[in-house]
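[1] mind looking at a prediction? Sequence and model below.
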Amino acid sequence: MIRTPVFAFVISASICTSPAMAQDDGAYVELAGGITAANDSDYDSQTDPDIEGTIEWNSGFDLAAAAGYDFGTFRVEGEIALKEHSFDRVVSGTDVLESGPDLVLDLTTWSFMANALADFGDEDGIQGFVGGGVGLASTEIDIRDTRSGNNDRDNDTDSGFAWQLLAGVSAPVSDSVAVGLKYRYFNQGDISYIISDDDDFNTDFSSHSILAFARLNF
């Protein structure tokens, strides 16, 4: 797991010691990684209205790579990202329906996003940015059940529209490299899974991520 506080320390040191000015008006690539916290996912069954509950997720990781073009105060980019979470427990109201370690439930999300970002601040110092993106996400749920001597495994994937909001800060460490931190809110709704017995389970997925990144300008 990438430790965001370490990246924050490196970024702070770079800001204090590097009077460099990162380039604008050109192509760039960016790598990012950090931690992500998923919101609880409510679910229900299409075949049995009595089956419903909430999945509570553990914190996970978020990795991303992007390529784009910087127009000066405005950037556009294409981004691919991977998020992974394991579940903490499944609840219905105040009742705990399921928890580990004999039941494992993992969530893996690949997203392919087009982002638009607005930059503000000094080119030779700390810059801020805000923006958002839309695109396609594919989320897989993987269930492994070893309760009562079982060795069952089920998984399914659903793809659909996704959107996200982005905000962060960056600072140059050379004429072509900038580093920073950013926040990402990600949302993929209307997810449907067929897990077993041909039953469709409906849910959604959203998360909050803190990412450290490095950007190389050409």
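    Everything's here; your move. Residues are numbered from 1 along each chain as shown.

[2] rest of the way, CA atoms for contacts and neighbours
    OK.

[3] strands of this protein, residue ranges please.
    26-38, 41-45, 52-57, 60-70, 74-92, 95-99, 103-121, 127-145, 152-172, 177-194, 200-217 (DSSP state E).

[4] could you dump those strands into CSV and include distance to Thr4 and mean neighbour count?
    Formatted as CSV, the strands of the chain follow (distance: least, Cα to Cα, whole Å; neighbours: other Cα atoms under 10 Å):
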stretch, distance to Thr4, mean neighbour count
strand 26-38, 6, 20
strand 41-45, 25, 17
strand 52-57, 20, 19
strand 60-70, 11, 20
strand 74-92, 16, 19
strand 95-99, 29, 13
strand 103-121, 21, 19
strand 127-145, 18, 18
strand 152-172, 14, 18
strand 177-194, 9, 20
strand 200-217, 6, 20
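
[5] relative to Val6, which of the ones you listed is closest?
    strand 200-217 (9.4 Å; Cα to Cα).

[6] now for that closest one, which elements pack on it?
    helix 4-17, strand 26-38, strand 41-45, strand 177-194 (3 or more Cα pairs under 8 Å, 6 or more residues apart in numbering; DSSP states H and E).

[7] now those in a markdown table, with distance to Ala65?
    Shown next, in a markdown table, are those (distance: least, Cα to Cα, whole Å):
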| stretch | distance to Ala65 |
| --- | --- |
| helix 4-17 | 17 |
| strand 26-38 | 5 |
| strand 41-45 | 26 |
| strand 177-194 | 13 |
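
[8] can you say which of those is nearest to Asn217?
    Comparing these by Cα to Cα, strand 26-38 comes nearest, at 4.3 Å.

[9] another structure for you, compare them:
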Amino acid sequence: MGGGIGDATVHVTTKASKPFGPPTAPVQLIDDHVHGFAWQAVAGVAVPLSPRWELTAQYRYFDAGTLHGDDTRGEDFQTKIHGHNVDLGVRFAF
């Protein structure tokens, strides 16, 4: 098990097509780098298959909270950044 805290730097980009008219290139709505406090928690297990091989499983939760920035028009935006990871693997010991 483990965990961590720190600063997260997130690059937020959002594009949208024009709603009417002929197809055109997407319009850039947000293109900003935002920072915020982040934390994570990790838990995992390893099951021995033999003296040198283990089957592993790990879960990770990451949360950078609600980050605030400016869109391409200079208006404020906010977005919540969080995620879950599940990793499965095989470990070999030398």
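    Noted; the coordinates are in hand. Since we're looking at a predicted model, the values are computed, not measured.

[10] re the thing from before, including distance to Pro5 of structure 1, could the strands of structure 1 go into JSON lines?
    Shown next, in JSON lines, are the strands of structure 1 (distance: least, Cα to Cα, whole Å):
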{"stretch": "strand 26-38", "distance to Pro5 of structure 1": "10"}
{"stretch": "strand 41-45", "distance to Pro5 of structure 1": "28"}
{"stretch": "strand 52-57", "distance to Pro5 of structure 1": "22"}
{"stretch": "strand 60-70", "distance to Pro5 of structure 1": "14"}
{"stretch": "strand 74-92", "distance to Pro5 of structure 1": "19"}
{"stretch": "strand 95-99", "distance to Pro5 of structure 1": "30"}
{"stretch": "strand 103-121", "distance to Pro5 of structure 1": "23"}
{"stretch": "strand 127-145", "distance to Pro5 of structure 1": "19"}
{"stretch": "strand 152-172", "distance to Pro5 of structure 1": "15"}
{"stretch": "strand 177-194", "distance to Pro5 of structure 1": "10"}
{"stretch": "strand 200-217", "distance to Pro5 of structure 1": "9"}
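
[11] of the ones you listed, which is nearest Cys16 of structure 1?
    The nearest among those, by Cα to Cα, is strand 152-172 at 9.9 Å.

[12] quick one, the closest one and strand 200-217 angle?
    Interaxial angle of strand 152-172 of structure 1 relative to strand 200-217 (axes from the mean of the first three to the mean of the last three Cα atoms, to 10 degrees): 30 degrees.

[13] Phe7 of structure 1: which of the strands of structure 1 is closest?
    Per Cα to Cα, nearest to Phe7 of structure 1 of those: strand 200-217, 6.2 Å.

[14] average distance between the closest one and structure 2?
    Following the fit onto structure 2, the mean deviation recorded for strand 200-217 of structure 1 is 2.6 Å by mean Cα distance after the TM-score superposition for structure 1.

[15] how far does that strand sit from the chain's center?
    The chain centroid and the centroid of strand 200-217 of structure 1 are separated by 1 Å under Cα atoms, centre = their mean, to the nearest Å.

[16] that one to strand 60-70, inter-axis angle?
    Using the same axes, to 10 degrees: strand 200-217 of structure 1 against strand 60-70 is 50 degrees.

[17] from Gly6 of structure 2, how far out is Ser17 of structure 2?
    36 Å (Cα to Cα, to the nearest Å).

[18] make that Thr56 of structure 2, sorry
    26 Å.

[19] again, but for His68 of structure 2
    17 Å.

[20] what of Gln28 of structure 2?
    30 Å.

[21] over to Phe94 of structure 2?
    For Phe94 of structure 2, the distance to Gly6 of structure 2 - Cα to Cα - is 33 Å.

[22] what lines up against Val45 of structure 2 once you look at structure 1?
    Superposed on structure 1 with TM-score structural alignment, Val45 of structure 2 falls opposite Val169.

[23] pretty sure its match contacts Gly121?
    No. Under the criterion of Cα atoms under 8 Å, Val169 of structure 1 is not in contact with Gly121, lying 9.5 Å apart.

[24] what do these two both touch?
    Residues touching both Val169 of structure 1 and Gly121 (Cα atoms under 8 Å, 6 or more residues apart in numbering): Gln127, Gly128.

[25] tell me the counterpart of Gly65 of structure 2 in structure 1.
    Per TM-score structural alignment, Gly65 of structure 2 is aligned with Gly189.

[26] show me the contacts for that match.
    Gly160, Phe161, Ala162, Thr203, Asp204, Phe205, Ser206.
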